[in-house]
Structures are given as structure tokens and as C-alpha cells.
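# Prediction below, plus the sequence it came from.
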Amino acid sequence: MSNVHVVSHPLVQHKLTLMRDKTVSTKGFRQLLNEIGMLLAYEVTRDLPIELIEVETPLAKTMQPTIAGKKLVFAPILRAGTGFLDGMLNLVPSARVAHVGLYRDPQTLEAVEYYFKAPTDVAERLVIVMDPMLATGNSAIAALDRLKRRGVRDMRFVCLLAAPEGVERLTNAHPDVEIWTAAIDEKLNDHGYIVPGLGDAGDRMFGTK
């Protein structure tokens, strides 16, 4: 699919393999997710618009590039999406942050919203929506729906792992939103988990069950 970007950088793939290992500690998993977040942020912002401004160096005045327009917004889907946040903010420290609180109903697998907070002018900014796992696609679709109701029209979605089913559902629901992921795995199991995957990213990140 033309709107799906698999980030094949060796560092991303190496760190993802480490995260798949069930013996990795909570601390190690969290650190790796933070590091991959930074690397994925580098890829998803590769084509940000730039403009020339005048800068005076110790030697001369010169016209040099800077990012144009309003600062972008990072929008992690709670709770696991926050695992990307520190790494991305390390790369773009001036970015604004929105929070989208969703949980997956264990019976229906549908996303249920419990919290939403975004900058007042979020509709005027590029919004990077993030969640480590794109499984059924329900949470991602609900988050994008919610942001569109606030007027946002320029969004990108970043995840660590995706299932083909989730990619297809998200693409059908929001064909205008491009997807960045480190890998597209084999399938979903009967409980809506990505296989082979890496388990529940939120539980592994926070040490919960």
C-alpha cells in the first residue's frame, strides 16, 4: 500500500528484535521503546516543510533552513503510546502534546474513550498519532476519528508493530492518513493480539498483567 511505510533501518530492526524477546526486563523494554520512538520520529518527519531564515554566524550573515509553520503535535494513545513520547520529544522538544485515552473492551475488542486533551489550535497543526501496536485497528481509528472531530486534517500514524488486518482497516477508514511502522507481522490471533508480535506492549512497558 502506498500510504504504508515500513522502516527498515538496521537500528530499528535490531531494537525491535530485542523487544520481541520475552526475557527482556521492563526497564529494558521501556528503554528500547523510547529509543525506537526517536528513530521513528526521524523517519515520519523527514518531509516537514522548511523555509530560509537569516542567521548571523561569528563570521557572516547567511540564509539557512528551518522548519516552517506551526509546531507539530505528538498524540500518544494512552497508555502504551506514551512509551514513544520521550524519545520523540528528545528529537522535537518544542512539539505540543495531545493525549487520547482509549481502552479495548475485552469482549468486543472495540475502543472505548475515557480521556481526551489537545492544544486549542490542534486543527492548525500536523498531528503525529502514536501507539506501539496496530492490531485490530479499532483504537487507531477511534483516535483519528476523535481528532478529526476537532478539525484536524493533517495526521500521520506511527506504530512499532502492525497486523495486516489492522493496516487494512485503518487504511479503509482513513485513506488520507499515512502509516509508519517497524514491521508488519503475520496475523492476529483469536484474542486480537499480533502474532508473532511481542505480547501486550503496555503490560511489558509498565510491568503489569
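Now that the structure is in, tell me what you want to look at.
# okay, CA-based contacts and neighbour counts for the rest of this
Will do.
# so where does Trp180 fall, helix or strand?
Applying DSSP states H and E as the criterion places Trp180 in strand 178-184.
# Could I get the full set of helices for this structure?
Ranges of helices in the chain, per DSSP state H, are 10-20, 26-44, 82-91, 138-149, 164-173, 201-206.
# any idea which residue sits dead centre in the protein?
Met130 (2.3 Å; CA atoms, centre = their mean).
# which residue of this structure sits farthest from its center?
Largest separation from the mean C-alpha position in the chain: Leu59, at 40.8 Å (CA atoms, centre = their mean).
# mind checking how far it is from Asp105?
Distance, Leu59 to Asp105, using CA to CA, to the nearest Å: 61 Å.
# can you check Leu33 too?
Leu33 is 25 Å from Asp105, by CA to CA.
# Those two: which has the busier surroundings?
Counted by other CA atoms under 10 Å, Leu33 and Asp105 do not tie: Leu33 has more neighbours, with 27 against 10.
# another structure for you, compare them:
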Amino acid sequence: MPCHNQPLNNVTTGQEHSLTKHVRFAASSSTSSGAPVVPCAEVEDDVNKQRVNGPNGGGLGTEFLNLGPQLKLLPLNNQILELQTIIRDKTTSRGDFVFCADRLIRLVVEEGLNQLPYSECTVTTPTGHMYEGVMFERGNCGVSIMRSGEAMEQGLRDCCRSIRIGKILIQSDEETQKAKVYYAKFPPDISRRKVLLMYPILSTGNTVIEAVKVLIEHGLQPKHIILLSLFSTPHGAKAIIQEFPDITLLSTELHPVAPTHFGQKYFGTE
């Protein structure tokens, strides 16, 4: 079983994960044709800028590159871009929408699992050989922000068969337009767990901020929260990270326009 839902005495003993930078070219003084090669540091910076500014970043500028290692974006490839395109296309049927959304959710969940603490272990293979590998630390759980966050629950269960999942219901007050918590149900030892907080569309960040405050009230530290999101606006991501500098935010892209129709189309309530 890849993930464990039993409590941890101290979840801070796991390995810390830093933001991986992808360099497409090795460092050297010149190419075979004699043309100069851009140094690795500059290539890394260009890759990060591309993740924010394109192909659909809207020219957001470099201010959002300074959000620190807490912001993690899945490496962009054609598969992810196609899934994003189908989800955003207004002509997409609901069947295709749900299928592609589930695929993208699975990619985000699996990357979220990479952020969980693990320890080294040695197992014996059927042939009697010893194999040195790793196993996740015990004490992980999921929390979905209802209703759209529930779309990500099955993807998490597909990866972690018996993981426990809590729920938070937050809605905007009709008079004040402020996010208000209506319901919260967590495992009793939530304060000792590492939490995968699920919310697919991150727009203003207000709902997530309120959800994190509820988790903090239950004794959980922000550094033990990994926010899983499919689409995020830069301002929403910035608001959350400024409010909780120790939280980890994982998404597939930063874009000023979020597909806010996601929940309605996924659950067929358009």
C-alpha cells in the first residue's frame, strides 16, 4: 500500500523537497557549431519565466517568480497542455471534460505524493535478494474543500487506497461576500498528520485561506499542508503564500483567468 493513514509522532522527520528546476542543455562554452551556449543559471531563469508568462501566462511579469520554493508547478509538457486546453474549451462535452479533468487530477495528486515525507527501507525480493528503497512515513491524510475539491478525492484514493479524507464546506456570505465556514470534519489526530488539501480552482485564494485557518485551529501547522490545485491565478497563489509562508502550493499553471466553471461542469450542475 503506497500511503499510510496511521498517525505520526513527528511528521517533520521526513525529507524536505525543494523546487526542481529543469535545464534543457548542459553547461559548456560553445556548441558544435561554435555558437555560445546560454549558462545553466540563465536557462533555468528562462524556463521559470516561460512557466509564468507562456504559453498562456498572459505576460504576468517576473514578480511572481519571487514566491519562493513553496510554489511548485508541474513541468509543462504537451500532455498537460492538451488537458488544460480541453478543460478550458467551452465546446468540450461533459464526458470528455470529466475524463480529462480526472487525468489532470491524477497527475497533480501523484506529484503531491512526492512532497510527502518518506524514509529509506530494505526489502527482500521473491528471489531472495535485498533491495534498498523508500516508503512513505505514516500519518498522511487528505482534506477536500467542498464541493469542487471532492472531484479530487477519487484520484487520491486511486493512489492511496485507504487514506483518510476530511472535508471543509466554505461559502461566501450573501451580504458581506466574505468566505464563511459552514462545516468541517477531520480525523481526530489531524494535528499530527501531513495534509493534502484539495481545491482544483484557485482564484482569489480567500476560500483556501479560510480553510487553512480552520486546520490551524485544529492544531495543524501550515508547513504540514500541501495544497493541490489544477489551475491557479497568480494573485491567488501570492495571497496564500503571503498569508502562510510555510505552506506548499502545487498547481499545473499560473494564469490570470481561472476556469471557474470547473465545479459546475464536472458535477453536471450547469
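Thanks, I have it. All of these numbers come straight from a predicted model, not from anything done at the bench.
# can you put the helices of the first structure in a markdown table and add distance to Ala75 of the first structure?
Listed next are the helices of the first structure as a markdown table, based on distance: least, CA to CA, whole Å:
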| stretch | distance to Ala75 of the first structure |
| --- | --- |
| helix 10-20 | 21 |
| helix 26-44 | 12 |
| helix 82-91 | 9 |
| helix 138-149 | 9 |
| helix 164-173 | 17 |
| helix 201-206 | 16 |
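# Surely Met198 of the second structure is in contact with Leu228?
Yes. Between Met198 of the second structure and Leu228 there is a contact under CA atoms under 8 Å: 5.0 Å.
# which residues does Leu104 of the second structure contact?
Contacts for Leu104 of the second structure (CA atoms under 8 Å, 6 or more residues apart in numbering) come out as 80, 83, 230.
# just the strands in the second structure please.
71-73, 118-124, 130-136, 140-146, 165-172, 179-185, 194-198, 201-202, 225-228, 231-232, 248-251 (DSSP state E).
# Quick one: residues in contact with the longest one.
Read it as strand 165-172 of the second structure. So strand 165-172 of the second structure is contacted by 141-147, 153, 178-187, 207, 210-211 (CA under 8 Å, 6+ apart).
# Next: the last one.
Applying CA under 8 Å, 6+ apart, the contact partners of strand 248-251 of the second structure are 70-74, 108, 112, 223, 225-232, 237, 241.
# okay, that strand sits on what stretch of the first structure?
Under the alignment (TM-score structural alignment), strand 248-251 of the second structure falls on residues 178-181 in the first structure.
# average distance between that stretch and the second structure?
Mean deviation of stretch 178-181 of the first structure relative to the second structure after superposition (mean CA distance after the TM-score superposition for the first structure): 1.0 Å.
# In the second structure, point me to whatever sits opposite the residue nearest to the centre of the first structure in the alignment.
So Met130 of the first structure corresponds to Met198, using TM-score structural alignment.
# what about the nearest residue to Glu110 of the second structure once chain neighbours are set aside, distance to Leu230 of the second structure?
Closest residue to Glu110 of the second structure apart from its sequence neighbours, by CA to CA, 6 or more residues apart in numbering: Cys159 at 7.3 Å. For Cys159 of the second structure, the distance to Leu230 of the second structure equals 17 Å [CA to CA].
# Translate Gln264 of the second structure into the numbering of the first structure.
Per TM-score structural alignment, Gln264 of the second structure is aligned with Asp203.
# Which one of Cys159 and Leu230 of the second structure is surrounded by more residues?
Shown here are Cys159 of the second structure and Leu230; by other CA under 10 Å, Leu230 has more neighbours (26 against 16).
# The closest residue to Gln70 of the second structure other than its chain neighbours: neighbour count?
Excluding the flanking residues, the one nearest Gln70 of the second structure by CA to CA, 6+ apart is Thr248, at 4.6 Å. Neighbour count of Thr248 of the second structure, defined by other CA under 10 Å: 25.
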